[in-house]
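Student: pasted the sequence and its predicted model underneath.
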Amino acid sequence: MASLNPFRDINVTASETHYTFRSPSTPDAPALVVARPSGDIKLTDSPKPGGKRVTSIAGILGIIKLRLDKYIIIITKAQLVGRIRGHMVYKVLATEFLPMRERQLHDADEDLYLTLLRTHLRTGPMYFSYTFDLTNSFQRQSAADLAAPLWQRADDRFFWNRYIASDLIDLRSSNPAVDPYILPTFFGFLTIATTAINSTPCTFILITRRSRHRAGTRYFTRGLDVAGNAGNFNETEQIIVLGDSAGGLGGHGFSAQNLSPANTKSSLDSEQAQVFSHVQTRGSIPVYWSELNTLKFTPTLQIKGIDHALPAARKHLSEHIRLYGETHLVNLINQSGREAHIKAAYESAVKLLTPAPSEHQESSFVTPERFREIAPTGTAAGGLLDRLYYVYFDFHHECRNMQWHRAQLLLDKLPLGEHRYFHSVGSGHMASVKSWQTGVVRTNCMDCLDRTNVVQSIIARTVLAQQMIDAGVIPPGTNTAAYTNFEALFRNAWADNADVVSRAYSGTGALKTDYTRTGVRTKAGAIADASNSATRYIRNNFADGPRQDAFDLFLGVHLPSPSTGPLRLSTDRRPVLVQAVPYLFAAAAFFLLAALLLPRGAAPQPLPIGVFALCWLGVGVWAAGFLVRFGVLYVKWPVLNPPQFCVEAVLKAGKEVERDVVVGRWVAGGGEGALKGHRVRKSVFGIEKLEEGKKRIE
């Protein structure tokens, strides 16, 4: 019978005809053989001899097919980050690509694909365990079928390498012995620390799992898709384990070179250990909306009709209630300015979906709307959606000047006590569940980052205090913030979590984490926030396109097509004159500064310096105006699977440039076209929509 858990140790042997993977600690298990160059996989008890041992690895992430070749992605180095109930948990530190072809073929597109994947794996925090299901909360694990292999118990939303593991999963239908070669990982944040609260030893764990559905970067994955998946959807679980000290590192570090069974054994101090778990979620506002980068600091907000978004919103919210129970939607965006439009769209969708909705509004001295609540009436009967509640909180005004303690006003509107939390005693089949979490808070702001982090950490502290009071660890009426050492750990864990979630989505750490860490706003924190804001602007306009391509490639949203001719994905197809405008602007700025600052000689000049400066001033003003008008042509868009609103914006800007009185005659000829036999919707202005590589529907 095949092992239910993945192999901890795998040796790789390579030859000209095949790769062989085998666990030296399980010699009776069949070997996994991948044929070269076809990439066909099989299990065999008697693999062909020969070849050389390449390395000992921590696991196989999966197999991916690019344009010219297939590659096996292996984990060559992993770091132990702690133990959860005695189960070792690791972070992926290094990976390697094993090509199918002995003599690799190279072209610009294949190299671009590999660069995108390597960057994604190097920068994306991914975690795994050989014996513990990290993709599911403790509550969902309590109902899992422990007779199923680990990968089958994984939550499909958070099984980050599910797409590239599909070849191994497909083999499983004919040979279950492949199970130990399938290693599920999740993308997100994880911290484990042994600590104490009021002299009671405990293990503190914080996990944030990012959904692989509609994953991507800040401005390219807003709102919902047609399947009801929300951009930047994360599930955060806070866990306290009492009576189990097997949570820390124990002074040992591990890598793929020393992951042996002898090094991974651990035991619980007590079978009566108690687990307290609480889950929150965050996700983009569940309607059809986007923000179009135009090089301006504030992108252009676009909202599609609410009626069109209702089916997707119903799917998303119904599934959320099915998975988590009663759902309170907490909305933290501004009620004025540009954010007011998306707030109105969100509330319209909620009112249309909520059966027999009742609405309540509460004002303050500053604004007419401190709170807005939408709830089903007591007689409503709308299926799952009669468990949907909406709470708008004017975070911007109520918590201005870093008065985040005023978020307590919001907590008074949330039935956290009724939602309860998960509590179990014991482990494995002997565990006894004492309490279930029956509801969850789904929080959002515009990006689901900075304001969302603040509110989630406050909710987490409130629930944690109630858990510890119920457990008898702290006296009634007190809070864990009174215990200095634990409070520092708690603050830093939530600040680190905020940074990781923000970095994956926006490219920088979260804002205002100095306050989260210390409870005090500092000058250094303000400077760091200014730096992060500037960095976000640069990355969101000039670096997020390739990052989005990396998400789409790794997760199977874009499927490279085996083509006979190059696609030249990295080629800039904008007219040379359009490409040259930023350089003209830079040259104008340089020559103007030179005219103003450099010393002037006594000899007569063939061109008066004033005329020279005036000419370059004219060039600079024209170039600046061109960049402002046609900023969308200078954004680094995704090229593998560009969002439709990006394609439309670039095509529209291209047509406007063609009508420009200065450069129009030099750039005419864009529009629809074809590329090397591939049907392409493209413009000479640098963005295209390949019909190959559409989103894979599993």
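Tutor: Perfect, thanks for sending it. Numbers count the residues shown, from 1 in each chain.
Student: rest of the way, CA atoms for contacts and neighbours
Tutor: OK.
Student: and whatever helix or strand Thr236 lives in, how far out from the chain middle?
Tutor: Taking DSSP states H and E as the definition, Thr236 sits inside strand 234-242. The chain centre lies 18 Å from the centre of strand 234-242; the measure is C-alpha atoms, centre = their mean, to the nearest Å.
Student: kindly report the same for stretch 227-242.
Tutor: 11 Å.
Student: how about it: buried residues?
Tutor: 228-242 (16 or more other C-alpha atoms under 10 Å).
Student: roughly how far does Asp470 sit from His423?
Tutor: 10 Å (C-alpha to C-alpha, to the nearest Å).
Student: so if I had to pick from the two, which one is more boxed in?
Tutor: His423 (23 against 12; other C-alpha atoms under 10 Å).
Student: other SSEs contacting the strand or helix carrying the more buried one?
Tutor: In this assignment (DSSP H and E), His423 forms part of strand 422-425. Other helices and strands packing on strand 422-425, by 3 or more C-alpha pairs under 8 Å, 6 or more residues apart in numbering; DSSP states H and E, are strand 274-282, strand 432-435.
Student: go again with 10 Å.
Tutor: Contacts defined by 3 or more C-alpha pairs under 10 Å, 6 or more residues apart in numbering; DSSP states H and E place strand 422-425 against helix 138-141, strand 234-242, strand 274-282, strand 432-435.
Student: so what's Asn401 up against?
Tutor: Arg521 (C-alpha atoms under 10 Å, 6 or more residues apart in numbering).
Student: could you do the one 3 residues further on as well?
Tutor: By C-alpha under 10 Å, 6+ apart, Trp404 lies in contact with Phe395, Glu398, Arg451, Val454, Val455, Ile458, Tyr515, Thr516, Gly519.
Student: one more time with 7 Å
Tutor: Listed by C-alpha atoms under 7 Å, 6 or more residues apart in numbering, the contact set of Trp404 is empty.
Student: roughly how far does it sit from Leu388?
Tutor: 26 Å.
Student: other SSEs contacting the strand ranked longest in the chain?
Tutor: Across the chain, the longest stretch assigned as strand under DSSP state E is strand 70-84. For strand 70-84, the packing partners by 3 or more C-alpha pairs under 7 Å, 6 or more residues apart in numbering; DSSP states H and E come out as strand 52-57, strand 59-65, strand 87-99.
Student: between the helices and strands packed on strand 422-425, which gets nearest to Leu511?
Tutor: Of all those, it is strand 274-282 that lies closest to Leu511, at 17.0 Å by C-alpha to C-alpha.
Student: now the helices and strands packed on strand 422-425 in a markdown table, please, with extra columns for distance to Cys615.
Tutor: What follows is those, written out as a markdown table (distance: least, C-alpha to C-alpha, whole Å):
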| stretch | distance to Cys615 |
| --- | --- |
| helix 138-141 | 69 |
| strand 234-242 | 54 |
| strand 274-282 | 53 |
| strand 432-435 | 76 |
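Student: out of these, flag the one nearest Leu416.
Tutor: Using C-alpha to C-alpha, the nearest of these to Leu416 is strand 274-282, at 10.4 Å.
Student: ok, second structure coming up, stack it against the first:
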Amino acid sequence: MSSPCANAQCCPHNLYFSTGGEYASGIGPSLTILRFQTEQFTLKDGPVRITLFSRRCNRRLGTRMWRRGANLEGATANFVETEQLVEYEGLTSSFIQVRGSIPLLWEQIVDLSYKPRPSIIEHEEMTNVVQRHFHDLLQRYGDTMVIDLTDKQGDEGNLSNAFAAEMEKFPDIRHVHFDFHHICGGGKFDNLQALYDEIEEAILKQGFNYCLDRTNVTQSFLARKSLDSQLQRMGALSSAESISQSDSINDKFKKLWVEHGDELSLEYAGSYALKGDLVRYGKQTLPGLIKDGMSALSRYYLNNFHDGVRQDALDLISGYYTVSKSSSSPFQVIGFEPYLPVASAIIVGGITVTTFTLSQVGRSAQHLISSIIFAGLTAGMVALVKANGKQLCSRPRLCGLI
């Protein structure tokens, strides 16, 4: 693929960078505009306009926990194309990144735990699913390089290792792993430079990459690198200049990407994106940590008690589920969901009474006995809720996971 276009009449999609998933090039029936925003500033007495488009694929549409991985056709969940369009003195240049879930068959069923364990679905079609996924990418974009940003340890490490094993079956596709949390932990955002150094030659050579997860922080870093290159080639910057040298321009660029991440996160997870201050300030701040904490709590609530109904609504309006008069209602079997408020009330009440009776223990032995009884009842109810976590959560009922 060629470098950024030097002619405003050329196709604006001549420089591609991808960070995950797959995409049907152009706005077709499987793609909808999710976000559109623009910023303008001046360089060398000329106006520069940056426009950020986000387009979401509807081939595996859904909420964060109930749509993970790929379906049997190879379409991935949370697939979004983001295009950074730059205009300067009649020239137009475009930089595209694509993000999406790891293209394996896997699930992460909510069960009231803070972080449900991801689980790989054993299926004879697994390799064919990955093959369909990359066949589609290669047909649409040509040469592809995979950048995997998942952890190498724990349950996520198992998912990453399974993906790496599948990628070994595709020797023509380069696979790069970058443990984002380990390398960039503690707000060491600048360590992303190590990733860029590793893939820079491939970016300049083929203009296209493919990456997974830890999306907005990494995407914004790479987009800034691309923006410098685009503006240098268009003559708005010299080869030694960067937008980061101007606080006002850099702030506008960061604002675009922070709001971009928030919008995509709201669509998929139901809350603002985490680590937004890393994009805006290059480090984590106390207000950012507080905001992340609130977003994490919001995600927990929505994932466990709301997203099942939301997923059903998405499946219905997108046409993946068709109502049939001859079929019984999928909502007849409701499981334990209605009992969760009662169980929650008992737990809260038990904790309150136990705390109160403990504070009165010094007055009589009866309060001690009452504390033990209420503490035991509360612990028993907590154990019962934990054991039946999957049944108590809001679950989609219209369509299967894959």
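Tutor: Now that the structure is in, tell me what you want to look at. These figures come from a predicted structure and were not determined experimentally.
Student: overall similarity of the pair, as a TM-score.
Tutor: Remark: TM-score between the superposed chains equals 0.87 [TM-score structural alignment, normalised by the length of the second structure]; 379 aligned residues with a C-alpha RMSD of 2.6 Å.
Student: re the thing from before, now do the strand holding Thr236 of the first structure: which range of the second structure does it align onto?
Tutor: Under TM-score structural alignment, the match for strand 234-242 of the first structure in the second structure covers residues 80-88.
Student: one more: stretch 527-544 of the first structure?
Tutor: Taking TM-score structural alignment, stretch 527-544 of the first structure hits residues 290-307 over in the second structure.
Student: over to stretch 203-210 of the first structure?
Tutor: Counting by TM-score structural alignment, stretch 203-210 of the first structure corresponds to 49-56 in the second structure.
Student: chain center to that stretch: distance?
Tutor: Worked out by C-alpha atoms, centre = their mean, stretch 49-56 of the second structure lies 17 Å from the chain centre.
Student: now it on the first structure. Mean distance?
Tutor: With mean C-alpha distance after the TM-score superposition for the first structure, stretch 49-56 of the second structure departs from the first structure by a mean of 0.8 Å once superposed.
Student: and the strands in the stretch 1-150 of the second structure?
Tutor: With DSSP state E, counting those that start in this stretch, the ranges of strands along the stretch 1-150 of the second structure come out as 31-43, 46-57, 80-88, 91-99, 106-107, 119-120, 145-148.
Student: if we can go back for a sec, compare the helices and strands packed on strand 70-84 of the first structure and give me the one nearest Val628 of the first structure.
Tutor: Using C-alpha to C-alpha, the nearest of these to Val628 of the first structure is strand 59-65, at 40.6 Å.
Student: and the angle for the closest one with strand 87-99?
Tutor: 30 degrees (axes from the mean of the first three to the mean of the last three C-alpha atoms, to 10 degrees).
Student: ok and strand 59-65 of the first structure relative to strand 70-84, angle-wise?
Tutor: 150 degrees.
Student: which residues in the second structure does strand 59-65 of the first structure match up with?
Tutor: Under TM-score structural alignment, there's no match for strand 59-65 of the first structure.
Student: elements contacting that strand?
Tutor: By 3+ C-alpha pairs under 7 Å, 6+ apart, strand 59-65 of the first structure packs against strand 70-84.
Student: same thing but 10 Å
Tutor: So strand 59-65 of the first structure, by 3+ C-alpha pairs under 10 Å, 6+ apart, packs with strand 10-14, strand 70-84, strand 87-99, helix 166-172.
Student: which one of these lies closest to Thr480 of the first structure?
Tutor: Closest to Thr480 of the first structure of those is strand 70-84 (C-alpha to C-alpha; 21.7 Å).
Student: ok, and the closest non-adjacent residue to Pro376 of the first structure?
Tutor: Spatial nearest neighbour of Pro376 of the first structure, chain neighbours left out: Pro357 (4.5 Å); criterion: C-alpha to C-alpha, 6 or more residues apart in numbering.
Student: meant to ask about Asn191 of the second structure
Tutor: Nearest to Asn191 of the second structure is Cys184, by C-alpha to C-alpha, 6+ apart, at 5.8 Å.
Student: same check on Lys283 of the second structure?
Tutor: Gly187 (5.2 Å).
Student: tell me how many other residues crowd the counterpart of the one you found in the first structure.
Tutor: Taking TM-score structural alignment, Gly187 of the second structure has Met402 as its aligned residue in the first structure. Met402 of the first structure sits with 14 neighbouring residues when counted by other C-alpha under 10 Å.
Student: repeat for Tyr339 of the second structure
Tutor: Residues near Tyr339 of the second structure, counting by other C-alpha under 10 Å: 11.
Student: quick check: it touching Gly389?
Tutor: No: the pair Tyr339 of the second structure / Gly389 is not scored as a contact, 11.5 Å apart, by C-alpha atoms under 10 Å.
Student: so which helix or strand takes in Arg397 of the second structure?
Tutor: Per DSSP H and E: nothing holds Arg397 of the second structure, as it lies in no helix or strand.
Student: need the contact list for the alignment partner in the first structure of it.
Tutor: Counting by TM-score structural alignment, Arg397 of the second structure corresponds to Val639 in the first structure. By C-alpha under 10 Å, 6+ apart, the residues touching Val639 of the first structure are Gly545, Pro546, Gln548, Asp549, Leu569, Ser570, Gly686, Ile687, Glu688, Lys689, Leu690.
Student: surely the fourth one and Pro643 touch.
Tutor: No: counting by C-alpha under 10 Å, Asp549 of the first structure sits too far from Pro643 to count as a contact (11.1 Å).
Student: helices along the second structure, start to end?
Tutor: 126-141, 154-167, 180-183, 192-206, 215-233, 247-268, 276-281, 286-305, 307-317, 340-359, 365-387, 389-392 (DSSP state H).
Student: for those, give me CSV that also has distance to Ile102 of the second structure.
Tutor: Compiled in CSV, the helices of the second structure are given as follows (distance: least, C-alpha to C-alpha, whole Å):
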stretch, distance to Ile102 of the second structure
helix 126-141, 10
helix 154-167, 8
helix 180-183, 15
helix 192-206, 19
helix 215-233, 12
helix 247-268, 15
helix 276-281, 22
helix 286-305, 19
helix 307-317, 20
helix 340-359, 32
helix 365-387, 28
helix 389-392, 23
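Student: one step back: highest average neighbour count across the strands of the stretch 1-150 of the second structure?
Tutor: The highest mean neighbour count among these, using mean count of other C-alpha atoms under 10 Å, belongs to strand 91-99: a mean of 25.
Student: what helices and strands are in contact with that strand?
Tutor: strand 46-57, strand 80-88, strand 210-212, helix 215-233.
Student: run the last query once more with 6 Å
Tutor: strand 80-88 (3 or more C-alpha pairs under 6 Å, 6 or more residues apart in numbering; DSSP states H and E).
Student: how close does the strand it packs on sit to the first structure?
Tutor: Counting by mean C-alpha distance after the TM-score superposition for the first structure, strand 80-88 of the second structure comes out at 0.8 Å.
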